[in-house]
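A.B. asks: Pasting the sequence and the predicted model now:
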Amino acid sequence: MRYHLLCAVAASTAIATPAASSYDYIVVGSGPGGGPLAADLARAGYSTLLIEAGGDEGDNPTYADIMNFNEAANDETTRWDFWVKHSDDPARDLKFKHTTWDTGEGTFYVGLDPPEGAKLLGIQYPRAAVLGGCAMHNAGVCSMPADDDWNIVVNKTGDTSWSAENMRKYLKKIEKNEYLPPGDEAHGYDGWLATSVADNSWAKNDSLPGTRMLRKLAKLTGQDPDKAADLVNRDINEVGENVDETTSFYNMVTHATSKGKRSSPNNHIRATLADPAKYPLTVKLHTLVTRVLFDNATLKAGSTPRAIGVEVMDGASLYKADPKHVPGTKGPVSQIFASREVIVSGGAFNSPQILKLSGIGPAAELTKFNIPVVKDLPGVGENLGDNYEGSLLAMGSAPVESGLITLLFRTPSAPTKKRNIYTWCGAFSFEGFWPGFPTYHGPTQYTCAMVHMAPKSQAGSVNLVSADPQDKPDINFRFFERHGDQDLRELVEAANLLRQAFNAAGEPAAPFVEKHPCNGDTDQLCTDELQTEYFKLQAYSHHATSTCAIGGDEEEMAVLDSKFRVRGVEGLRVVDASAFPVVPGAFPSCPTMMLSAKAAEDILADAKKKKKKT
């Protein structure tokens, strides 16, 4: 398959104001971590500079309307293309069906048989360089992680403010719930992040193929088929005893309004800028941060290095992940200072890159590129983790009338009692990411997409390829390197369960012909061994986390303490998904926004303490 490399560039809405030379706080990156944090610091009265490498597309329907998420993720107006590896074995990665190549003719080739002379790019992992970050191009799923995913920080650091019970207050703080009656104590109704659900009334129509599949899935997972039409409206973000061990249908929650408008950090930033209170927030767009600056006096032996600002390069499309980047293009370089702190919120790929370019990371790697070592922190860029994702895709004999079926369940071999699969089934196609995704297989396509929760392997890394801040890092997820047999077994078990529901659709939708993981229409062709090999080679992901992980004082690979402070330096924090010690649940977007609200509270508490001392 061929896809054009470049398309027309839409104009960005200019909301930036001229940057001063110094602020109380500088926040680098406007995604789910940094965007809300910058707004909250400014609303507390502190002069705050928010730096974003992209522009503002808040008024662009491609981003503002949540239904356009596929177009948003493909849009070269904001897309950054990272070409990642899934393993240390190049031959294995070349079996990934959506491997992408540059033809040299202004097009991409996606597949296993590239034209002669094509340049290997790798496996696409798109990120969003835009005000609001990846929350502006995702599908907007808002789902809470298991309690243990929060409590692990308590266990590592002793900081009880990370307990799942306490973390819930941050959802309540940011949420503007539009799908439950006011008064539910587990939710918020006055925050900046709208949450909503779809109309699932279709499930009451017993004549639909999708309803018959729903009832079959209920039976397969120990639920009452006669109650399935009501269970599909269950709150996926409920609280209660043993919630994380509960197999059930749910209504998928999205961070969008009930009218289908995306709700993201972009809205919170814009509202803060437009507020009559004139909060001291400055947004600097189309600006690439090249490194964090440190006070020279604190770099002397025996002193604790202190961050005092950032160096930036001004201009659009300066980073080489941007498909609009023109080779050799640079921008003017300047320095901006922070009297209190610098907060890096570039995400799981760019936050460790910025730290390393600034001299914070594994000493051997920094020395290799002649970067002066400010602090030897071997965990920077390590511990990269992600959810494994895959799908069961089949073609029906006729279109499958159905709404979206959302199901969380536990497979038989899961090592704990917690559910480990988040699946959503419907008449769509989702097979991963590549330029131009997804493939439309026709009106009879039907998919159960799966996200594997609590993956056992977090063996990936983000490493520099040079000291040039415009270069993309080398990213290797090392899928299934640790406990891979167990994770693969769980994926196969999930596929085997979901497959049983397909033909329950009945005529005219059934029978189905499966396209993957098993290509064919007979059970004899679909062995566990075949499926294991399929998922090992074709699993994909888009929830990268944990490359600047919070950890305990005695952990060699810990990068941050429980207050997001970079260990061994002062005046520097990291607030984004890279801070999670493990992948949080099935979708990290809303958990990262909650993490941001916690970081704001921690930073403001520190500022208050310092004010009292002076």
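C.D. replies: Structure's in. What do you need?

A.B. asks: going forward, measure contacts between C-alpha atoms and count neighbours the same way
C.D. replies: OK.

A.B. asks: All the helices of the stretch 51-200 of the chain, residue numbers only.
C.D. replies: Read by DSSP state H, counting those that start in this stretch, the stretch 51-200 of the chain holds these helices, from start to end of the chain: 61-64, 69-74, 90-93, 147-157, 164-174.

A.B. asks: would you list these in TSV and tack on mean neighbour count and distance to residue 526?
C.D. replies: Converted to TSV, those look like this (neighbours: other Cα atoms under 10 Å; distance: least, Cα to Cα, whole Å):
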stretch	mean neighbour count	distance to residue 526
helix 61-64	20	39
helix 69-74	21	31
helix 90-93	13	22
helix 147-157	20	34
helix 164-174	19	41
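
A.B. asks: Tell me which of these lies nearest to residue 383.
C.D. replies: The minimum distance between residue 383 and the helices of the stretch 51-200 of the chain falls on helix 147-157, with 14.9 Å, by Cα to Cα.

A.B. asks: Check which helices and strands that closest one is in contact with.
C.D. replies: In this structure, helix 147-157 packs against helix 164-174, with contacts taken as 3 or more Cα pairs under 8 Å, 6 or more residues apart in numbering; DSSP states H and E.

A.B. asks: Just the residues contacting the helix it packs on, thanks.
C.D. replies: If you take Cα atoms under 8 Å, 6 or more residues apart in numbering as the criterion, helix 164-174 is touched by 147-148, 150-151, 161, 186-193, 594-595, 597-598.

A.B. asks: Among the residues you listed, name the buried ones.
C.D. replies: Listed as buried from these are 147-148, 150-151, 161, 187-189, 192-193, 594-595, 597-598; burial here means 16 or more other Cα atoms under 10 Å.

A.B. asks: try it against this one:
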Amino acid sequence: MAKTEGFNPVDHFDYVIIGGGSAGCLLANRLSRDPSHRVLLLEAGKKDNYLWIHVPVGYLYCIGNPRTDWLYNTEPDAGLNGRQLRYPRGKTLGGCSSINGMIYMRGQARDYDRWAALTGDDGWSWENVVPAFKAHEDHYRLDDDEDPQTGDNSRFSDLHGHGGEWRIEKQRLRWDVLDAFAEAAVQAGVRRTADFNAGDNEGVGYFEVNQKAGWRWNTAKAFLRPVLKRPNLTVWTEAQVEKLVIATGADGARMCKGARVRRAGSVVDVEARKELILSAGAIGSPAILQLSGIGPAQHLREKGVDIVADIPGVGENLQDHLQIRSVFKVKGVKTLNKLANSLFGKMMIGLEYGLFRSGPMSMSPSQLGAFTRSDDSQSHANLEYHVQPLSLDAFGEPLHRDPAFTASVCNLNPTSTGSVRIRSADAGEAPAIAPNYLSTEEDRKIAADSLRQVREIVSQPALAKYQPEEWKPGVRYQSDEELARLAGDIASTIFHPVGTTKMGRDDDPMAVVDSRLRVRGISGLRVVDAGVMPKITSGNTNAPTLMIAEKAATFILQDAAAGA
């Protein structure tokens, strides 16, 4: 292999992991188990020693905060009638698991069976990913030998794990208005479910969350802190990668040799002797690849980046879940609006959390969930509800004063796709994020149908005693055209970007990585994060990202052993 011009590493490691988020923390844990492996984990953000990361309601103070968030925004979006959205991404150890909604959700079995078909690799089928989910789970329902409801935990333990690093607990609160919404959903034909994560998540119930004794349980606490004393593991925070270093041999073969990193005001090179693993997320990873000359050739030329590999799929295939928020005023029932708008109420909220680690400060952003079908022709649940005992104009704004609840609904399988593209060759400039929401007729139709379904559920007898009144969007909007246009006015992301470095078959020209997550045409380089998903999962995306990392760790170690 030819010497790489200008590459002068300050140190070398067997494995260099870029991104200390959900995937990166798990990978650092798994790859450093063998004391003969020197592992470096690079995180552009700071340590996760900020109090609000760990208090569940602290996401309100982490999103939009440069201490913990990259502060991205989308491009003006035609599907949103020209609006731009705030696009939070975690910038701290733990990544998005430090600022997200803490909801534990695998998706549907059909999601993974589809991945297996798209990649030609049965290893991604539901049957074969369940062990990877279980490998790191610590599920509260397995704390006891018997399920308190059925007296038998054997079937549950076939699907879930116990004793792993990733704690899953039930929420430490309940609300009458949410119980009533759940009953209304049942009256509208939605079944109850005790487990959203058994392969078919259709039903209504309270979300399970990644918390431990009322605190947020992020991946830095779960996977990284317990192993920081390993002498073969090095963690650099506030270390931003400017580019990957790719060497080209005399035979034209390309190999990733390491990374160029800006840290403490200096730029240094680090060498990856076995592999470099890119785990910077569905926004960060394609941006780093493009800055390194790996991506759509025409775009890279336009931005003044020397082309290393023309891989057109880098940054394409962006998929996300867009939620539409409906707000209903209610009477005769407690919601968080009134409680949080009084000094006494705030004092009581703080006291309850201080004494018991329960109540509103232990809340995830959404408490009650439901998975339904937008119409009878759907073969599976294609909508997800996030129901909250509160209301506000927009995320981060003050709560309304009148008692109200919010029912947000999203299309689980959007057909609209977008892109992530660098704006320049400057690693410090945020990439252009263009989700292209509601850009297909199918997505617009499902948006309209979902708003009608919310109204149907709220009209059921279970909620009648609270006299729900549609406040937003308003009953005056009825036609498909009105509701689709309205969705563009009020919808917002729930922060689930995936697909921008998708895996696929050899004959898929847009596939960036193969089914073992190796970047095509460049040895020693893998991508391991939500970007590799060929299709978005039918639910929240943090748990699937951890599963991907668990499988990737196995791939990496197997390939190293095979090449030894």
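C.D. replies: Structure received. The structure displayed is predicted, hence computed values, not measured ones.

A.B. asks: where does the TM-score land?
C.D. replies: The TM-score (TM-score structural alignment, normalised by the length of structure 2) is 0.85; 513 aligned residues with a Cα RMSD of 2.4 Å.

A.B. asks: and the helices of the stretch 51-200 of structure 1 as JSON lines, adding distance to residue 388 of structure 1?
C.D. replies: Formatted as JSON lines, the entries for these read as follows, by distance: least, Cα to Cα, whole Å:
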{"stretch": "helix 61-64", "distance to residue 388 of structure 1": "26"}
{"stretch": "helix 69-74", "distance to residue 388 of structure 1": "19"}
{"stretch": "helix 90-93", "distance to residue 388 of structure 1": "15"}
{"stretch": "helix 147-157", "distance to residue 388 of structure 1": "17"}
{"stretch": "helix 164-174", "distance to residue 388 of structure 1": "24"}
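
A.B. asks: what does stretch 310-317 of structure 2 correspond to over in structure 1?
C.D. replies: Residues 376-383 of structure 1 are where stretch 310-317 of structure 2 aligns, with TM-score structural alignment as the criterion.

A.B. asks: try stretch 91-107 of structure 2
C.D. replies: Aligned using TM-score structural alignment, stretch 91-107 of structure 2 spans residues 129-145 in structure 1.

A.B. asks: How far off centre is the matching stretch?
C.D. replies: 7 Å (Cα atoms, centre = their mean, to the nearest Å).

A.B. asks: same question, stretch 259-267 of structure 1
C.D. replies: 16 Å.

A.B. asks: Now do the buried residues in that stretch.
C.D. replies: Of all the residues in stretch 259-267 of structure 1, those buried under the rule 16+ other Cα under 10 Å are 260, 261, 262, 263, 264, 265, 266, 267.

A.B. asks: quick one: contacts of it?
C.D. replies: For stretch 259-267 of structure 1, the external contacting residues (Cα under 8 Å, 6+ apart) are 30-32, 35-36, 58, 63-67, 131-133, 135-136, 140, 192-195, 255-257.

A.B. asks: what does stretch 212-232 of structure 1 give?
C.D. replies: Residues external to stretch 212-232 of structure 1 that are found in contact with it (Cα under 8 Å, 6+ apart): 200-201, 203-204, 206, 247-251, 405-406, 409, 497-498, 501-506.

A.B. asks: for stretch 44-51 of structure 1, same thing?
C.D. replies: 19, 23-30, 34-35, 38, 41-42, 279-285, 287-289, 604.

A.B. asks: Can you say which of these are buried?
C.D. replies: Burial of those was assessed by neighbour count (16+ other Cα under 10 Å); the buried members are 23-30, 34-35, 38, 41-42, 279-285, 287-289, 604.

A.B. asks: Just these: which are in strands?
C.D. replies: Within these, membership in strands is found for 23-28, 281-284, 287-289, as judged by DSSP state E.

A.B. asks: Let me see the contact set for residue 267 of structure 2.
C.D. replies: By Cα under 8 Å, 6+ apart, the contact set of residue 267 of structure 2 is 260, 261.

A.B. asks: thinking again about what came up before, just put the ones in strands among the buried ones among the contacts of stretch 44-51 of structure 1 in a markdown table and tack on distance to residue 450 of structure 1.
C.D. replies: A markdown table is the format used below for those (distance: Cα to Cα, whole Å):
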| residue | distance to residue 450 of structure 1 |
| --- | --- |
| 23 | 44 |
| 24 | 44 |
| 25 | 40 |
| 26 | 38 |
| 27 | 34 |
| 28 | 33 |
| 281 | 40 |
| 282 | 40 |
| 283 | 37 |
| 284 | 38 |
| 287 | 37 |
| 288 | 35 |
| 289 | 36 |
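
A.B. asks: unless I'm mixing things up, residue 318 of structure 2 is touching residue 417, no?
C.D. replies: Yes. Contact status for residue 318 of structure 2 versus residue 417: in contact at 5.2 Å, counting by Cα atoms under 8 Å.

A.B. asks: neighbour-wise, which of the two wins?
C.D. replies: In this view residue 318 of structure 2 and residue 417 are compared by other Cα atoms under 10 Å, and residue 318 has more residues nearby, 29 against 19.

A.B. asks: Quick check: most distant residue from the centroid of structure 2.
C.D. replies: Most distant from the centre of structure 2: residue 250, at 40.9 Å, with distances by Cα atoms, centre = their mean.

A.B. asks: And what about that residue, helix, strand or coil?
C.D. replies: Classification of residue 250 of structure 2 by DSSP: H, G, I helix; E, B strand; the rest coil places it in coil.
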